[in-house]
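Chemist: Starting from these lines, generate the structure:
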Amino acid sequence: MKILVTGGLGFIGSHTVVELQNEGFEVVIIDNLSNSSEEVLKGIVAITGKTPVFEKLDLREKTSVQDFFKRHTDVASIIHFAASKAVGESVEKPLLYYENNINTLIYLLQELEQKPEAHFIFSSSCTVYGQAETMPINENAPIKPAMSPYGNTKQIGEEIITDVAKVSNINAILLRYFNPIGSHPSAEIGELPIGVPQNLVPFITQTAIGLRKELSVYGGDYPTNDGTCIRDYIHVVDLAKAHVVALQRLLNCQNVDKIETFNLGTGTGSSVLEVINAFEKVSEQKLAYKIVDRREGDITSAFANTDKASNILGWKTQSTLEEAIASAWKWEQKVRNV
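Modeler: Reported below is the predicted structural model:
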């Protein structure tokens, strides 16, 4: 079975490619390398012993998408990661996010709806819930007005997929991630953002390795135990495995509805300072950080109720916060030859 993975050289995408290949799937990767590197292919091959097909392609170019499907007529299953994903950047560059995250989705669905049967897994986000009123958040929580253009693109994306599935042969699963961290235990692939990291853990590891002077903790006056934001940090390998389970559900026609939605998290919330403390414990070193003003678009707290994914998909996270952070640190040290 041939599976298209868009953004397949990115952080979550590359780990999912590994898990797909380990399960015997034939993978085709599309990536425009805007926030990734072709070097990631070497890591995938080192882990799996298999080389996926890779095409450098910008999904914003509709004719390029059409040409791809003319050449790969047997692709009818897509796991769609390709998107801009930084909350802060989306506030500063909203049009970039709407073009990249919405147009590309539409072009892919236009090709899939021409298939007699098609499967689509969407890389969504807990940002669709906004600041939820109750914790942990389950899939029935209200979808609130987005706090950022990034969050809005995920909400709109889910709506588009739902509308299209109603009138086509596409079956879809929407996976709402919480906060992926860590790297593959082999340290052959991991999170390597281009430029200044937008996510907490790579900023922590880059600071510890000496690449950054200090970590900025955005906000120390939130209504939490230590004043910093709370998130649900999930090991990226656990997250990747959930995509394989979701895909198999669609391929085996086990889905009950044409559109199904699952939260992917650990079910435990950790504050920024707790993550820092966990890093200091596993690395046995102190981290330079300072608390600065809040960042626009950030919410106070978000962590998942994962009962639905556990009961229906039979999926649960396996790794602890410390294990995930330790793997991220191992990856950082390898990348920097330390």
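
Chemist: contacts, neighbours, all on C-alpha from now
Modeler: OK.

Chemist: What residues of stretch 234-250 count as buried?
Modeler: By 16 or more other Cα atoms under 10 Å, the buried positions in stretch 234-250 come out as 234-244, 246-247, 249-250.

Chemist: Equivalent analysis for stretch 221-238, please.
Modeler: For stretch 221-238, by 16+ other Cα under 10 Å, it's 221-222, 227-238.

Chemist: now swap in stretch 314-321 and tell me
Modeler: Neighbour-count burial for stretch 314-321 [16+ other Cα under 10 Å]: 315-317, 319, 321.

Chemist: I would like the residues contacting that stretch, please.
Modeler: Here stretch 314-321 makes contact (Cα atoms under 8 Å, 6 or more residues apart in numbering) with 233-235, 238-239, 242, 245, 265-266, 275, 278, 306, 309-310.

Chemist: immediately after the lengthiest helix in the chain, which helix or strand?
Modeler: In the chain, assigned by DSSP state H, the helix with the most residues is helix 149-166. Counting by DSSP states H and E, the next helix or strand C-terminal to helix 149-166 is strand 170-177.

Chemist: Please, where are all the helices along the chain?
Modeler: With helices called from DSSP H, the chain shows them at 11-22, 40-48, 62-71, 87-92, 94-98, 104-112, 149-166, 200-208, 236-251, 272-283, 307-308, 321-335.

Chemist: One more sequence to fold, the one below, so I can look at both together:
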Amino acid sequence: MKKILLTGATGYIGSHTALEFIEKGYEIVIVDNLYNSDISVLKNIEKITGVLPKFYEIDLKDKQNLEKVFKENKFDTVVHFAGLKAVGESCEKPFLYYKNNIIGSLNLFELMLKYSVKNIIFSSSATVYDSTAGKAPFFENNITGKTTNPYGTTKLVIENILRNLSNHKGLNVVNLRYFNPIGAHKSGFLGENPNNIPNNLLPYVMKVAIGELEVLKVFGGDYDTEDGTCKRDYIHVMDLADAHFKAFKFLQNSSKKIYEEINIGTGFATSVLEIIKMTNEVTGENLPYKITDRRAGDVDIVYCNADKAKKLFDWQAKLSVKEAVEDQYKFVINQNNKNK
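Modeler: Okay, the predicted model is just below:
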């Protein structure tokens, strides 16, 4: 059986993708520095799948120890999630993001080539698009390069490095450009549980829903949308995990060299107030919120065209935004009960 290396897979998206690979019968190895995740995720993966994945607590910037992982395991494919990912923090600490995300990735790619690992799926982002140029939906050939924050810049730089390595060193590459992942595994044991303050809408909504925060701040109520709040393409994290597995099979089944950039989203947008309404329906309570000033850089509507994923490896989102809200609420309640 082929062995798969997942970097950063004690984090949100990586841990759910780890489940997907294990449940499909693959042996995985996880490398993570636990900067914004917790070792308990491994036990939760075991609780769901019956398998405790092999784990190395290593920072990708530590090339010497990372090389030991390649010496001890023969990998067929790398799925690369590891990286800092908070847009706001990246603006405050740009060099932290450049060093961590880019240097860590370079070490990984160099070792892949040294140990003849030719397949990689990279966790990229919709932040590579110039969201000010043209209207949604975003296609893969939309303008990139005018990134508005260091986080997005690191994703774009890594995509370009992988394109070069594909052209000149024979790497097979699938860059998956995620839109807005939300939700949790239906068991309630695995979900988005950052060590630090949440940067994403739904974890914030849930903190208000369970009373950890008093009120949800909605940034801007005067956007050019039906209800005045921003609209985004929210995708259930288990659909995203499925996209990684389908991309992996696509790499396995191809007889020619591959370099692809592929949008992963639902293809439609949901507003902040619509998320609040769904949360009210799920919890049976009215979520307290107040409209505040816009955040710099936010645009009215962002969503993708995801036809390419359907065409190349028969992937499309199956789970609804409402299901994601339900699953996230179940996870948060479960976590809250554990902490009491």
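
Chemist: Nearest to residue 126 of structure 1, out of the helices of structure 1?
Modeler: helix 149-166 (8.3 Å; Cα to Cα).

Chemist: how much does the closest one stray from structure 2?
Modeler: Compared with structure 2 after fitting, helix 149-166 of structure 1 has a mean deviation of 0.8 Å; criterion: mean Cα distance after the TM-score superposition for structure 1.

Chemist: gap between that helix and the chain center?
Modeler: 16 Å (Cα atoms, centre = their mean, to the nearest Å).

Chemist: now do stretch 309-328 of structure 2
Modeler: Using Cα atoms, centre = their mean, the offset of stretch 309-328 of structure 2 from its chain centre is 14 Å.

Chemist: ok, now stretch 256-264 of structure 2?
Modeler: For stretch 256-264 of structure 2, the distance to the chain centre is 17 Å (Cα atoms, centre = their mean).

Chemist: Buried residues, stretch 122-141 of structure 2. List them.
Modeler: 122-131, 136-140.

Chemist: ugh, wrong one, stretch 327-338 of structure 2
Modeler: 327-332, 335.

Chemist: And for the nearest residue to residue 124 of structure 2 once chain neighbours are set aside, the neighbour number?
Modeler: Spatial nearest neighbour of residue 124 of structure 2, excluding adjacent residues (Cα to Cα, 6 or more residues apart in numbering): residue 177 at 4.6 Å. For residue 177 of structure 2, the count of nearby residues is 22 (other Cα atoms under 10 Å).

Chemist: my guess is residue 177 of structure 2 contacts residue 262, does it?
Modeler: Yes. The criterion here is Cα atoms under 8 Å, and residue 177 of structure 2 meets it with residue 262 at 5.8 Å.

Chemist: on that earlier part again, if you look at the buried residues of stretch 221-238 of structure 1, which of them are in strands?
Modeler: Using DSSP state E, the subset of those located in strands is 230-231, 233-235.

Chemist: about what we covered before: of the buried residues of stretch 314-321 of structure 1, closest to residue 43 of structure 1?
Modeler: residue 319 (21.3 Å).

Chemist: Which residue in structure 2 aligns with the closest one?
Modeler: Using TM-score structural alignment, the equivalent of residue 319 of structure 1 in structure 2 is residue 319.

Chemist: With residue 309 of structure 1 instead?
Modeler: Mapped onto structure 2 by TM-score structural alignment, residue 309 of structure 1 lines up with residue 309.

Chemist: ok, for residue 108 of structure 2, nearest residue in space, not its chain neighbours?
Modeler: residue 60 (6.8 Å).

Chemist: For that neighbour, which residues are in contact?
Modeler: 32-33, 66, 100, 103-105, 107-108.

Chemist: Out of those residues, flag the one nearest to residue 161 of structure 2.
Modeler: Of these, the one sitting nearest to residue 161 of structure 2 (Cα to Cα) turns out to be residue 105, at 9.4 Å.
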